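Q: Quick check, what structure comes out for this input:
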Amino acid sequence: MAIIDPATGRPLQESDASFQRVLFVTNGVHVYGIPPITSTKGFNASSWTSPTQPTAQEIFTARVRIVETTIDSRVKVDIALEDGSTGDLFAAAPYTSAAVVQQASDSSRFFAVRVQGEGGMKATLGIGFEDRGPAFDFSVALREAGKILGMNDSSAAQSGRSSQANSKAEGESKQDFSLKEGEKIHIQVGQKGRRAPSPQTAGTSDSSALFSIAPPPDAGKGSEAFPSIAPPPSSKDTQKSAQELGFDDGEFGEFQ
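A: Reported below is the predicted structural model:
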């Protein structure tokens, strides 16, 4: 039996190492034509099915399959939206990255799927599951497909590199420079240049520096350094006789 390409609905070239595996299948999935995304928060499914002013229009009810196809050493995964009665292909989304399917920001049952036509034209459709069970299984199958295609390994490697860089930066910033028990620091002073003074010379120079200012003179030597001023004469010394002052009493004693 020929292997049908889920992305085109046409037979693939067979080889001895070709096989297909269905990762997920369910019926009764509602398909919507949704407006372009307008917010960085993601797609808002409540506006798609608003009872008063819906922004999306339901255009199809599909059977959804996630199919892994291996031809020789090449592996691919496709999400096929098919007619549940006839199996005819309605639209397909090659699962080449996790961005192909985005879960709605306000519901676990709605997803935005980027489908691609044969000419390479792309469009984003909304799909809605009636129950949370199939929606959960759909998410699990996508994670399994990511493992098969190595998407999780590349993401893990990238996150591992970033975590190693962060750990290295934290380790450098938190590096401990304190001495551990038993560790010592050895400092070797260079012998070049001026010779260090001997302890005796150093002690002498230090004492000389402390007493570089001459101390005040002793009390006994004060008269030699600073001659004292003689006190004023007493009143007894001023009462000298006229003869001592060079006067004569005269013949008749007129100076008595």
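Q: From here on, just use CA atoms for contacts and neighbour counts.
A: Will do.
Q: buried ones in the host helix or strand of Ser163?
A: Following DSSP states H and E, one finds Ser163 within helix 151-173. By 16 or more other C-alpha atoms under 10 Å, the buried positions in helix 151-173 come out as 151-152.
Q: Give the next helix or strand downstream of it.
A: Counting by DSSP H and E, the next helix or strand C-terminal to helix 151-173 is helix 199-210.
Q: For whichever helix or strand comes after that following helix, enumerate the helices and strands it packs against.
A: Remark: after helix 199-210, the chain's next helix or strand is helix 222-225, criterion DSSP H and E. Judged by 3 or more C-alpha pairs under 8 Å, 6 or more residues apart in numbering; DSSP states H and E, helix 222-225 is in contact with no other helix or strand.
Q: Surely Lys147 is within a strand?
A: No. Lys147 is assigned helix when assessed by DSSP: H, G, I helix; E, B strand; the rest coil, not a strand.
Q: Second input sequence below; structure requested for side-by-side comparison:
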Amino acid sequence: MATEGQFEYESVLCVKPEVNVYRIPPRASNRAIRAADWKLDAPDWTGRMRVTARGKVVYVKLEDKISGELFAQAPVDEYPGIAVETVSDSSRYFVLRIQDDNGRSAFIGIGFGDRGDAFDFNVALQDHFKWVKQEDEFTKQAQAPDSTPKLDLGFKEGQTITLNIGQSKKKDRSRPQSSGGLGLLPPPPGGKLAPPPSSRSTNHNTQPLAGGSDTGCLLDLDSSNSNSVAPSDPTSTSSSDLWGDFDSISPK
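A: Below you'll find the model as predicted:
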């Protein structure tokens, strides 16, 4: 990360206390690199590895175990890449391209005695360059102009909008409500209502036919089946017009 004075901080990604360095034979064409071709039982140098990052570049530094003096370093700008390569026959060995201050470079072999150290070295490189890739994508998105069409939701000059609120409820209230799906019947012509059926059934019950004929029995059976028949009232048999009796009595 760059500061205002264009200086960059150096962060430590990984430190391994022991790593072996090997001189490797020249590479023959594009044949895969094998660690078995090295003199694995006699390493040419043994020291400490320190992996640091400055900006987007990783530096693999080989240092003396006691004094910390730098033996060689390899700048790595991508992984996998030519700066750090794996071998085909083992996960503990790698090919490293080292460079000096004059820009001269050479390829050496490095190896770890423990597979866990080799795994940590591999993961440290992968995580750093994964972060570099994400940073590059964010930078491109920030610099690229937004070409997607924008939706204009504003009103144009002179444009109006009409809102219909509550009209559906008023329409529902104007309709007559009927219980059970039956509407009200209109009144009869002339404004006169028919007499209730209870009075008719009462007259049939209070005036049986004389002679005890079979017809009277049938009328009694018919009246017993009616649900609206009320018990007979002896006062109702005197006259169908009660108001006529009061008119016939003259005051003394």
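Q: so what number do they get for TM-score?
A: TM-score for the superposed chains, counting by TM-score structural alignment, normalised by the length of the second structure: 0.48, backed by 134 aligned residues with a C-alpha RMSD of 2.9 Å.
Q: Just list what the helix holding Ser163 of the first structure packs against, helices and strands only.
A: Under the contact rule (3+ C-alpha pairs under 8 Å, 6+ apart), helix 151-173 of the first structure is packed against no helix or strand.
Q: Would you mind identifying the next helix or strand past the helix or strand encompassing Leu221 of the second structure?
A: According to DSSP H and E, Leu221 of the second structure maps onto helix 214-224. Going down the chain from helix 214-224 of the second structure, the next helix or strand is helix 242-248, by DSSP H and E.
Q: hmm, who's touching that following helix?
A: The contact list for helix 242-248 of the second structure (C-alpha atoms under 8 Å, 6 or more residues apart in numbering) is empty.
Q: List the buried residues of it.
A: By 16+ other C-alpha under 10 Å, helix 242-248 of the second structure has no buried positions at all.
Q: ok but Ala141 of the first structure is inside a helix, no?
A: Yes. Using three-state DSSP, the assignment for Ala141 of the first structure is a helix.
Q: hang on, it packs against Ile66?
A: Yes. Here Ala141 of the first structure reaches Ile66: they are 7.4 Å apart, a contact under C-alpha atoms under 8 Å.
Q: longest single strand anywhere in the second structure?
A: strand 10-23 (DSSP state E).
Q: Would you indicate which residues of the helix holding Leu221 of the second structure are buried?
A: Neighbour-count burial for helix 214-224 of the second structure, counted by 16+ other C-alpha under 10 Å, picks out 216, 223.
Q: which secondary structure elements does that helix contact?
A: helix 197-206.
Q: counting contacts, what elements does the helix it packs on pack onto?
A: Helix 197-206 of the second structure packs on helix 214-224, going by 3+ C-alpha pairs under 8 Å, 6+ apart.
Q: I'd like to check the angle between the helix it packs on and helix 197-206, please.
A: Interaxial angle, helix 214-224 of the second structure versus helix 197-206 (axes from the mean of the first three to the mean of the last three C-alpha atoms, to 10 degrees): 140 degrees.
Q: distance of Thr69 of the first structure from Val22 of the first structure?
A: Counting by C-alpha to C-alpha, to the nearest Å, the separation of Thr69 of the first structure from Val22 of the first structure is 9 Å.
Q: what do you get for Ile71 of the first structure?
A: According to C-alpha to C-alpha, Ile71 of the first structure stands 15 Å off from Val22 of the first structure.
Q: Looking at these two, which is more packed in?
A: More crowded of Ile71 of the first structure and Val22, by other C-alpha atoms under 10 Å: Ile71, with 17 against 13.
Q: so how far is Phe19 of the first structure from the more buried one?
A: Distance of Ile71 of the first structure to Phe19 of the first structure, computed by C-alpha to C-alpha: 7 Å.
Q: Check Gly128 of the first structure too.
A: Applying C-alpha to C-alpha to Gly128 of the first structure and Phe19 of the first structure gives a distance of 30 Å.
Q: give the contact list for Phe121 of the second structure.
A: Neighbouring residues of Phe121 of the second structure by C-alpha under 8 Å, 6+ apart: Cys14.
Q: Can I take it that it is in a helix?
A: Yes. Phe121 of the second structure sits within a helix when classified using three-state DSSP.
Q: neighbours of Ala106 of the second structure, just the number please.
A: 11.
Q: Identify each buried residue in the helix or strand hosting it, please.
A: Secondary structure from DSSP H and E places Ala106 of the second structure in strand 105-111. Neighbour counts over strand 105-111 of the second structure (16+ other C-alpha under 10 Å) mark 107, 109-111 as buried.
Q: got the residue ranges for the strands in the stretch 1-150 of the second structure?
A: Remark: strands assigned in the stretch 1-150 of the second structure by DSSP state E, counting those that start in this stretch are 10-23, 45-54, 57-63, 70-76, 84-86, 93-99, 105-111.
Q: and those strands as CSV, adding distance to Asp120 of the second structure?
A: What follows is the strands of the stretch 1-150 of the second structure, written out as CSV (distance: least, C-alpha to C-alpha, whole Å):
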stretch, distance to Asp120 of the second structure
strand 10-23, 7
strand 45-54, 11
strand 57-63, 13
strand 70-76, 16
strand 84-86, 14
strand 93-99, 13
strand 105-111, 13
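Q: Nearest to His204 of the second structure, out of those strands?
A: Smallest distance to His204 of the second structure across those (C-alpha to C-alpha): 115.2 Å, for strand 10-23.
Q: List the buried residues in the closest one.
A: Neighbour counts using 16+ other C-alpha under 10 Å place 13-16, 18-22 of strand 10-23 of the second structure among the buried residues.
Q: Please produce CSV containing those, extended by distance to Cys217 of the second structure.
A: Listed next are the buried residues of strand 10-23 of the second structure as CSV, based on distance: C-alpha to C-alpha, whole Å:
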residue, distance to Cys217 of the second structure
Leu13, 118
Cys14, 119
Val15, 122
Lys16, 123
Glu18, 128
Val19, 128
Asn20, 130
Val21, 132
Tyr22, 133
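Q: Fine, thanks again, bye for now.
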